[in-house]
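> My questions concern the predicted model and sequence given below.
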Amino acid sequence: MRNPTTAVTDGLGVNPQVLALALARMSESVGNSFLIVVLPLFIASDLVGGGTFGLTEVFITGFILSVFGFVNSPLQPFTGRLSDRTARRKVFVLFGLALIAVAGVGYAFATTYWQLVGLRVLQGIAGAFIIPTTVALVNDLATDENRGGNMGTYNTFRLVGFGVGPIAAGGVVAAGPFSFSVGATTLSITGFDAAFYFAASTAVLAFLLVATLIRDPDIEPTESEESFLDSLAIRDPTGTQLLDPVFALAVVSFFMALGIAVFATLGDIVNAELDQGPDMFGLQFAAFVLAQIFLQAPIGRATDFYGRKVFILLGTVLLVPTTLAQGLIPDYSLAFGLISDSWVMFVARFFQGVGGAMVFAPALALAGDIAKEGESGTTLSVLTMAFGFGVAAGPLLSGWLVAWGFVVPFALAAGLAAVGVVVVITQVTEVNAPRRPIPLVGYVT
């Protein structure tokens, strides 16, 4: 039985505890995204060194940044399953936030590349405790009537934190060293140390918010002794379609995340092709996040009335041209000279973000509709794992495929999105009848 507090919502249909959890994730995301900017600068400085086994500093930097995703993604289903087995979410979130805070402080004392790798592994483990259990908490605290709005609001706040962190990080490093007096003693810390301590403090703030404002929902522990791998269904157990609907949603989420992430490692090439500076690339990179921030909450809320699948389908369709366009822009002026190609890239990234907003929160909400009582952690972790793998795989794939032409990684990602359209049409089904169904040609409920 769900906690009675799940029925309590604000005027937008959002549970107050979900809002508190969203604020906690926003705080933690600010600190975590700080490191995306600070760590490359730290690695390039004279403050850290060590053996590289013949690998370049650029590769070491990319490896250290990607370790987080490759560690936490495969662990998420197991922590999600364990939280179902124990019927406890809050302790997992608190443990993960504590690990992130410890790692944040640890960066200030790191002097070698491999210490940085170890700290990123620790943060990856922390992410595996936080990501699936917070999403499962949102699902547990929501109802069938407001799950989309709660998922959208949660993701919006999380992305706000992710977008704010990098903007402030470079300024903190550049403004150092910082000096302050404690009695008769003057203390001084570098800009890097200040950034690391700030990142740790955001995790501490998130810890306090969760500890004081969040309660575990009243759910029964799952009695099954199956492991996650035993419970993972790829084929539809009912035999009515090829894929299990949750696995189908995970496939679509993976394709979406991969298509978003292929842009990440191509900064120098994009700048050269479009004759632009790094500031413009940063704006183009942020365009996707901006669209998510503006649209996740209203789209999530709309799915509570009009159904989940119609938005997932339209979003996946939109991902195809917006992803392919990014690869075509350097060779073809898609705006016919009306605006510069750099701004065309910004527009393409923004509308790719619109497509992503129509896919991810509705997919999580639909998976939440499908999840059995007390199994939110297991079910939703399939999607969060798939998204994490897509974000990690996209940059590696684009760095390899771009050797055959700038358009190639984008064309492949657009092709996968097209496959995703077919998967949504044929393998994804609504669980709850929409309150205001939208007729759509070719749309099969």
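Done, it's in.

> Only C-alpha atoms from now on, for both contacts and neighbour counts.
Noted.

> any idea which element residue 63 lies in?
For residue 63, the host element (DSSP states H and E) is helix 57-86.

> by contact count, what packs against that helix?
helix 16-44, helix 113-141, helix 228-231, helix 376-401 (3 or more C-alpha pairs under 8 Å, 6 or more residues apart in numbering; DSSP states H and E).

> After the strand or helix carrying residue 269, which helix or strand is next?
Element membership for residue 269 (DSSP H and E) is helix 267-274. Once the chain leaves helix 267-274, the next helix or strand it forms, by DSSP H and E, is helix 278-306.

> Going by neighbour count, list what's buried in that next one.
Counting neighbours by 16 or more other C-alpha atoms under 10 Å, one finds that the buried residues in helix 278-306 are 280-281, 283-293, 295-306.

> What of stretch 235-246?
By neighbour count on 16+ other C-alpha under 10 Å, the buried set for stretch 235-246 is 236, 243, 244, 245, 246.

> any idea which of the residues you listed is the one closest to residue 151?
residue 246 (16.3 Å; C-alpha to C-alpha).

> So the closest one lies in a helix, does it not?
Yes. Counting by DSSP: H, G, I helix; E, B strand; the rest coil, residue 246 is found in a helix.

> before we move on, the earlier item: between the buried residues of stretch 235-246, which is nearest residue 26?
Distances from residue 26 to those, taken by C-alpha to C-alpha, are shortest for residue 246, at 26.7 Å.

> which residues does that closest one contact?
Shown in contact with residue 246 (C-alpha atoms under 8 Å, 6 or more residues apart in numbering): 367, 370, 379, 382, 383.

> Residue 100 too?
Residues near residue 100 by C-alpha under 8 Å, 6+ apart: 122, 123, 126, 200, 203.

> Which of these has the largest number of neighbours?
Within those, most neighbours by other C-alpha atoms under 10 Å means residue 203, with 29 neighbours.

> Assess the claim that that one and residue 98 are in contact.
Yes. The pair residue 203 / residue 98 is scored as a contact, 7.2 Å apart, by C-alpha atoms under 8 Å.

> just to revisit the earlier point, which helices and strands sit right next to the helix holding residue 269?
Counting by 3+ C-alpha pairs under 8 Å, 6+ apart, helix 267-274 packs on helix 278-306.

> re earlier: right, so of the helices and strands packed on helix 57-86, which gets closest to residue 219?
Here helix 113-141 is closest among these (C-alpha to C-alpha), at 8.2 Å.

> following that closest one, which helix or strand shows up next?
As assigned by DSSP H and E, the chain's next helix or strand after helix 113-141 is helix 147-175.

> helices or strands up against the next helix or strand after that following helix?
Sequence order places strand 178-182 as the next helix or strand after helix 147-175, per DSSP H and E. In terms of contacts (3+ C-alpha pairs under 8 Å, 6+ apart), strand 178-182 is packed against strand 185-189.

> Put this next to the first one:
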Amino acid sequence: MVLGTDRRVLVLALARMADAIGNSFLIIVLPLYLASDIIPLEGLLGATVPVLGITVTTELLIGVLLSLFGFLNSFAQPFTGRLSDRTGKRRIYILFGLVLLGAASAAYVFAPNYETLVLLRALQGLGAAFTIPVTIALVNELATTESRGGNLGVFNTFRLIGFGFGPIIAGFVVAAGPYTFSGISLSGFDAAFYAAALGAFISFGLVTAFVSDPEKTDDLAADDLSFQVRDSTGKQALDPVFALGVATLFMGISIALFATLQENVNTRLGQGEFLFSIQFAAVIIANVLLQVPIGRASDQYGRRPFLLGGFLLLAPAVFVQGIVTSPITMIVARLIHGVAVAMVFAPGLAVAGDLAKEGQSGTTLSVLTMAFGLGTAIGPLASGYLVRFSFLTPFAFSAVLAVVALALVYSQVEETLPA
């Protein structure tokens, strides 16, 4: 799977996998931690948010804690990507982000109240804002036009493996506690937080030992780092990377809306938690299997056919999830959804990489990483609101967005590989 991939890209992929395992722990652990009464919430529950008039519940506090990471991470990425471009450095910012992620994970053990948890989660969002766009930029710069899609496919595959298995491991770690090591007792939660920190510091060690900046980034720090919305060439109305970013935002929403609907899906299909977990994981499984071959195929046959095919497949794959009536057909629909995402992910990043000027990979690729992060933050909120109208509504809404994404890519994004 990884033959022909630059060694440094493999190390970055392994480091990202270790980091993703640790960070995805918290998606499972933090809600359980707040619901366990370890952190006092009495002074917060039942209050009314002054502006919105919403009563504060445990679920709302969990949602704020989880969403804060996604929003802060996404909005900060253009700035961190631009900073790494302006200074001509990558590695130092990746290491800084990993330190923030790891230190904050370990500090959860000592947090006395909810406000401290919010502060630590915000620090983690900032840490991820340094690691994600800068790592992608470094992978892009270690590739050539002929290998970019394959390298990005390898990187995304390892990242998704970490993201997919992290929550499973986290649930086991919490449930199997408490632990005793050399007379020191750790609860399941403490062990999970320390394990998340360990993942970040393993990544730190791998990057420190095996990854260096490409020589060109030391000498070609970018000066012109303006964010483009309109196409500077005049060929299209929108800058192709911006258009692809909007399309990626819509794709991210389609992936994330499913998690909020767990109770609705299980009730409609007459199934339990196990089948839902398989359906949820189906998108990730399809991506793990297909990212590398599709990425490498896009190096050979072009980026645009896969982008168009992916968004063409995305709309019906999402829509049908709102009308299926059996667990098996939902699994099939989710697998097809994953195929569509795999056709877009690596080729889309490769397009941005092809178009990025020397020393501007961080700024350019952060448009896509920010858009995807925003999509995964917006998706659960959108589906949680729209499902009140009908079970089909959130899926139909996402399918319409997929059609808009297809139109954007078709009209605004040209092939970037030379003929």
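Perfect, thanks for sending it. Everything numeric here is computed off the predicted structure, so don't read it as measured data.

> okay if I get the buried residues of stretch 235-246 of the first structure as a markdown table plus distance to residue 208 of the first structure?
Below are these laid out as a markdown table (distance: C-alpha to C-alpha, whole Å):
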| residue | distance to residue 208 of the first structure |
| --- | --- |
| 236 | 42 |
| 243 | 41 |
| 244 | 38 |
| 245 | 37 |
| 246 | 33 |
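
> Tell me which two of these sit farthest apart.
236 and 246 (9.3 Å).

> Mind listing the shared neighbours of the two?
Common contact partners of residue 236 of the first structure and residue 246 (C-alpha under 8 Å, 6+ apart): none.

> re the thing from before, which part of the second structure matches the helix holding residue 269 of the first structure?
Aligned by TM-score structural alignment, helix 267-274 of the first structure falls on residues 262-269 of the second structure.

> got the contact list for that stretch?
So stretch 262-269 of the second structure is contacted by 272, 273, 276, 325, 326, 327, 391 (C-alpha under 8 Å, 6+ apart).

> mind running it again at 6 Å?
Stretch 262-269 of the second structure has contacts (C-alpha atoms under 6 Å, 6 or more residues apart in numbering) with 325, 326, 327.

> That stretch vs the first structure, average distance?
Once the two are superposed, stretch 262-269 of the second structure sits an average of 0.9 Å from its aligned residues in the first structure (mean C-alpha distance after the TM-score superposition for the first structure).

> For that stretch, buried residues please.
So stretch 262-269 of the second structure, judged by 16+ other C-alpha under 10 Å, has buried residues 262, 265, 266, 269.

> do the same with stretch 131-142 of the second structure
Those would be 131, 132, 133, 134, 135, 136, 137, 138, 139, 140, 141, 142, for stretch 131-142 of the second structure by 16+ other C-alpha under 10 Å.

> could those go into CSV alongside distance to residue 403 of the second structure?
Below are those laid out as CSV (distance: C-alpha to C-alpha, whole Å):
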residue, distance to residue 403 of the second structure
131, 31
132, 28
133, 27
134, 30
135, 30
136, 27
137, 29
138, 32
139, 30
140, 29
141, 32
142, 34
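
> Looking at those, spot the one nearest residue 162 of the second structure.
Closest to residue 162 of the second structure, out of all of these and judged by C-alpha to C-alpha, is residue 132, at 14.1 Å.

> Have a look at how far, on average, the helix holding residue 63 of the first structure is from the second structure.
Comparison of helix 57-86 of the first structure with the second structure after fitting gives an average deviation of 0.7 Å (mean C-alpha distance after the TM-score superposition for the first structure).

> how about the next helix or strand after that helix: buried residues?
Next helix or strand after helix 57-86 of the first structure toward the C-terminus (DSSP H and E): helix 90-107. Within helix 90-107 of the first structure, the residues that count as buried by 16+ other C-alpha under 10 Å are 90-94, 96-107.

> OK, contacts around residue 292 of the first structure?
Contacts of residue 292 of the first structure were listed using C-alpha under 6 Å, 6+ apart, and they are 353, 357.

> Which residue in the second structure aligns with it?
Here residue 292 of the first structure is matched to residue 287 in the second structure, going by TM-score structural alignment.

> Kindly report the same for residue 408 of the first structure.
Per TM-score structural alignment, residue 408 of the first structure is aligned with residue 393.

> For its match, what is the enclosing helix or strand?
Assigned by DSSP H and E, residue 393 of the second structure falls within helix 392-412.

> Now find how far off-centre that helix is within its chain.
20 Å (C-alpha atoms, centre = their mean, to the nearest Å).

> with the first structure superposed, average distance for it?
Compared with the first structure after fitting, helix 392-412 of the second structure has a mean deviation of 0.8 Å; criterion: mean C-alpha distance after the TM-score superposition for the first structure.

> Tell me what angle that helix forms with helix 361-386.
Interaxial angle of helix 392-412 of the second structure relative to helix 361-386 (axes from the mean of the first three to the mean of the last three C-alpha atoms, to 10 degrees): 150 degrees.

> So which elements touch helix 392-412 of the second structure?
Secondary structure elements in contact with helix 392-412 of the second structure, counted by 3 or more C-alpha pairs under 6 Å, 6 or more residues apart in numbering; DSSP states H and E, are helix 240-260, helix 304-320.

> What span of the first structure is stretch 328-340 of the second structure aligned with?
With TM-score structural alignment applied, stretch 328-340 of the second structure matches the range 343-355 in the first structure.

> Now do the same contact list for the residue nearest the centre of the second structure.
Nearest to the mean C-alpha position of the second structure, counting by C-alpha atoms, centre = their mean, stands residue 373 at 5.4 Å. Residue 373 of the second structure makes contacts with residue 74, as judged by C-alpha under 6 Å, 6+ apart.

> how close does the equivalent of it over in the first structure get to residue 198 of the first structure?
Using TM-score structural alignment as the criterion, residue 373 of the second structure maps onto residue 388 of the first structure. From residue 388 of the first structure across to residue 198 of the first structure, the span is 25 Å (C-alpha to C-alpha, to the nearest Å).
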